[in-house]
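>>> Here is a sequence with its predicted model. Questions after.
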Amino acid sequence: MDAEEFDYIVVGAGSAGCVLASRLSEKPETRVLLLEAGPRDTSPWIHLPIGYGKTMWSNTVNWRFETDPDPNMNGRRIYWPRGKTLGGCSSINGLIYIRGQREDYDHWAALGNTGWRYDDVLPDFIKSEGNERGPIPLHGGDGPLKVSDIGAKHALIEAFIEGAQQIGVPRTDDFNGERQEGAGYFQLNTHKGLRCSTAKAYLTASVKARSNLRIETEAFAAGVVMEGRRAVGVRYRQGGRMKMARTRAEVLLSAGAIQSPQLLQLSGIGPRTLLDARGVPVVHELPGVGENLQDHLQIRLGFECSKPITTNDQLNSWVGQVRLGLEWLLHRSGALAIGINQGGCFMHALRDENGQPVTATPDIQFHVATLSADMAGGKVHPYSGFTMSVCQLRPESRGHIRIRSTDPFEPPEMQPNYLSTDLDRRTAVAAVRAARAIAQTPAMRPYVKREVKPGPDAQTDADLLEFCRNTGATIFHPGGTCRMGDDALAVVDARLRVHGIAGLRVVDCSAMPTLVSGNTNAPAVMMAEKAVDMIRADARTPAPVL
């Protein structure tokens, strides 16, 4: 095997990995290797925001995972797209820039994770952010990750926002401001009509030209090389050959909530019973590796619109398609520059017998699209249609990721256990009812010809729960499988170092103790920015001998 040596080896060039590689290689004396299993991000569908519909099903830039049959979802397998290219999921996601709630991070700190309060992480959000509104309170204007407004107003989104106001949800122009609650337009990770993935933001031409940074694509990591309880390298397959790279300092796993725990388990770090059953020699027993899986379950309500103003109408007409193309070519605007979801809402859905919110902060999120299809990224319907998707922000349900064998190229067992708690089931039903309530407001009625899904026959809580079980899908936010903490089931400490192992960290959404209240890309970038400071600080102190 080849065994070139680097200071840091970053596994996974996704939302976090690109940040790590870029920032660590800023110092010319620091040699960095970035390994990515997928190809370079050359597909035009990656860079065109509406190309989300193509990359969602791509065999080239998408892992196209499926969960195991979920007993809580009537035995269905749920399709889990994950990015497999430079930029990872930030190259194929829905572009939405959301940080989550202040309370999410304060909760992480309250669990014993020092340094992760909202006030601690806000500087890292600001450092990464290049918001077109410029540097304003709570926002950055000069960071590499571009954030843009949706320029043109849309009649459907305006009606939705007004409808939300009519049921008591205020209008907002900033979901990442002092208060998340409200209805409004999302800000997107776009710049001049193009996607701004972390690869585009952090791996610029000048960064790629650094002599101390090596980027290897189509390099499939197979495991961490261990000497005792110290990580000393990574094995990977590239061009049909197995190779090895060695590290002088640390291996940084940024392979995501599915593959980071998979790599740990393949390397002998994980639950002893699982490793013994799979024939993997135990290097260090960590029972929490792959456990604590969380995800936001998306429930999609579909409507036929009474006016021909939807993206369906544009895409189903050659005239509309030409107009869309010209709008983007001439002005870098329109549906091609936005992607799928334009409007959003954070609100309280679940209430007690007195009508009071059960949670102190919003418990559900809406994604509102001016198009409709059978599933996210699917072919649009032949009629004028739009979609209101709802998801519970802080699910209690917990699943797991577990290797099936010693074969690193076999996808692991993925069991989300959606809707496995009473709170999650009640919140899902309440979320559907909240969407219906907005659709029935005076503001929305002129635009709603009929509710297609779940349809008028679904009225009782039991009907709506069955609809959720039969149609619910991921909104692409798995996390928590290598969670941060200091208890027996924690995998990494508050500095993202794997417990009991020297020279190994996990820097991605798998390290989240609990899911943030919203989309997870911006938090992943923040975690990587924060990790770089930790890595540099820790490099100035002697490493422990294990």
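Received it, and whenever you're ready, just let me know what you need.
>>> C-alpha from now on. contacts and neighbour counts both.
OK.
>>> what distance separates the longest strand along the chain from the centre of its chain?
With secondary structure taken from DSSP state E, the chain has its longest strand at strand 241-253. Put simply, strand 241-253 sits 26 Å off its chain's centre (CA atoms, centre = their mean, to the nearest Å).
>>> Okay, one more to line up with it:
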Amino acid sequence: MGEAHNSVEAEADYVIVGAGSAGCVLANRLSANGRHRVALLEAGGDDRPLQNLFNPAQAMSTMNIHVPAGFTKMLKDPRVNWNYMTEPDPGSDGRRHFFPRGKVLGGSSSINGILWVRGLPEDYDGWRQRGLTGWGWDEAETYFRRIENQQGEGARRDQQEGPLTISDVPMRHPMLDIMTRAFEEAGAPLANDLNGTTREGVARVRLNAHKGLRVSAAVAYLHPAMKRSNLQVVIHAHATRILFEGRKAVGVEYWKGGRLHQVRARREVILSGGTINSPQLLELSGIGQGERLRAMGIATLVDSPNVGENLQDHYASMIRARLKPGTSSFNAMSRGLPLVGQMLRFALNRSGLLALGGSNLTAFLKSDPALDLPDLQFFASPATVDFEALAKNGAMTMEKLPGMTVGGYVMRPQSKGSIHIRSGDFHDAPSIKPNFLSAEADCRAQVGGLRWARRVMESPALAPYFDHELTPGAALQSDEELLAFARASGSTGYHQTSTCAMGTGPDAVVTAGLKVNGVEGLRVVDASVMPAVVSGNTNAATMMIAEKGADLILAEA
């Protein structure tokens, strides 16, 4: 296994900023032929526990990465997480929202809930209809198939073996079958696979996991490539600005060990910092809305007004219910002797509670039957989170009494926010304004989602187990009351995209070839380039973008 370096040669063909879901894919693909030298800069540390043996706290954090349920411990862990906070948000009662983002090899693919969701084919065909040639579903599916190694009951039988293992939830629990039946009774078709041609229905989630362990972008792509002599991975390297000669990007300046360093790029600089960090680095480097940059004391290289604009995210609200005493749920399994049993089960055969991801069931459904496509995604589990404990210590723990949760979000929101630098200091976290529920259509659909979740809870299948609704509570019935509940209690789905969106005109931040408009030798390849957020979890789409981005780059080389 290769080393993560503390220094880097002063020059490479390609300099990649960010070793997350996209950067790991790029580092592997661009270095694979052996002809190109690649430098990969990551602000965080190594994701492998053995590489952190002499730092016990860091070693424990990285242990959590590889245990799927460990994501519950990393929501606010500063050793692997940027821990961003938004500005007070008018659409959600003036609350500030926590935006976790991975700060470690693997990026957010190392701390997320490991759900593998491609999104709807129409998402990608919609990109193509915007004039973004080469980004339709046919092309996207080709790259998904290149990524995936499908296993288990939900596997496609015509699947080639890619580097990223996709598998079934490694635990059968009676309440999951009952909850699936509840969705069917509420009107949801039963689906085997929501990653193919099926648009609508309820299904068990698919996880990017292998034999009960997380398969992050680092595990699948970066670790195997780190033995190559032409790839150098530099950890704890916080990029501060892109270096230019005229309008040509020629390298990256980064902060490491208390001082500034530089690495030059013979061919290209590639930003893969994600939806928050990529626009931040562009603005720090003089690419952004001119008036804003001048106010920060930054000389404008390219007046690009859409840098940091068009922020989209999924805003989730949920129905939580108390189940009758004695009903089996995950809550009781998560504490005391039952938890010890689950830990032993995981140690022995990599299954059980610790092998679960962020949800167990997912569904694509319509807020209005007249719609052509589903506009809501749901997640459901026989569990309820202790929100007081979450607020107190940042770790997601379950309640003592049995419970269940059905939550969801609008898949293609019209509400848009922004991410911009606060100053010219790279240490300053950017200002994030999500503008949740600022579009009327999103509000209507959000209420429709809560009504859908209630129909599931009130189904005959759950009647023997259902005790009472915890939130929002049976007293709240009108559309106005449910919308007020969504504004007061909802939060991010952790799917921020589109702040360096692809487009066809000169005002677009990047072209369909992912090149930054107005300069040479600079691309953005990550979730920020999505012209619109996909219908579902965003990690799969981000890795697809990186696979295609690598092909685009190599085609020019």
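Ah, there it is. No experiment lies behind these values; they were computed from the predicted model shown.
>>> Got a TM-score for the pair?
Here the TM-score for the pair of chains, by TM-score structural alignment, normalised by the length of structure 1, is 0.95; 531 aligned residues with a CA RMSD of 1.6 Å.
>>> before we move on, the earlier item: between strand 241-253 and whichever helix or strand comes after the longest strand of structure 1, find me the angle.
Per DSSP states H and E, the first helix or strand lying C-terminal to strand 241-253 of structure 1 is helix 256-266. For helix 256-266 of structure 1 against strand 241-253, the angle by axes from the mean of the first three to the mean of the last three CA atoms, to 10 degrees is 110 degrees.
>>> In structure 2, which residues correspond to helix 256-266 of structure 1?
Alignment note (TM-score structural alignment): helix 256-266 of structure 1 is matched to residues 274-284 of structure 2.
>>> The matching stretch: average distance to aligned residues in structure 1?
Compared with structure 1 after the fit, stretch 274-284 of structure 2 shows a mean deviation of 0.4 Å (mean CA distance after the TM-score superposition for structure 1).
>>> Now do that stretch: everything it contacts.
18, 20, 239-242, 271-272, 288, 293, 298, 307-308, 419-421, 424-426, 430, 496-500, 524, 526-528 (CA atoms under 8 Å, 6 or more residues apart in numbering).
>>> And for stretch 72-84 of structure 1?
Against stretch 72-84 of structure 1 from outside (CA under 8 Å, 6+ apart): 14, 36-39, 56-57, 60-70, 88-92, 417-420, 468-470, 472-474, 476.
>>> where along the stretch 1-150 of structure 1 do the strands fall?
With DSSP state E, counting those that start in this stretch as the criterion, the stretch 1-150 of structure 1 has strands at 3-11, 32-35, 65-66, 79-80, 129-131, 145-149.
>>> what's the counterpart of residue 427 of structure 2 in structure 1?
Aligned partner of residue 427 of structure 2 by TM-score structural alignment: residue 409.
>>> distance of that match from residue 381 of structure 1?
Applying CA to CA, to the nearest Å, the value for residue 409 of structure 1 to residue 381 of structure 1 is 37 Å.
>>> which of the two has more neighbours?
Shown here are residue 409 of structure 1 and residue 381; by other CA atoms under 10 Å, residue 381 has more neighbours (17 against 11).
>>> Now check structure 2 for the residue matching that one.
Checking TM-score structural alignment: residue 381 of structure 1 goes with residue 399.
>>> And residue 470 of structure 1, by the same measure?
With TM-score structural alignment as the criterion, residue 470 of structure 1 pairs with residue 488.
>>> burial count for the aligned partner of residue 178 of structure 1 in structure 2?
Alignment note (TM-score structural alignment): residue 178 of structure 1 maps to residue 197 of structure 2. Around residue 197 of structure 2 there are 9 other residues, counting by other CA under 10 Å.
>>> Could you do the one 3 residues further on as well?
Using other CA under 10 Å, residue 200 of structure 2 has 22 other residues around it.
>>> and it, what does it touch?
188, 189, 191, 194, 363, 364, 365, 373, 374.
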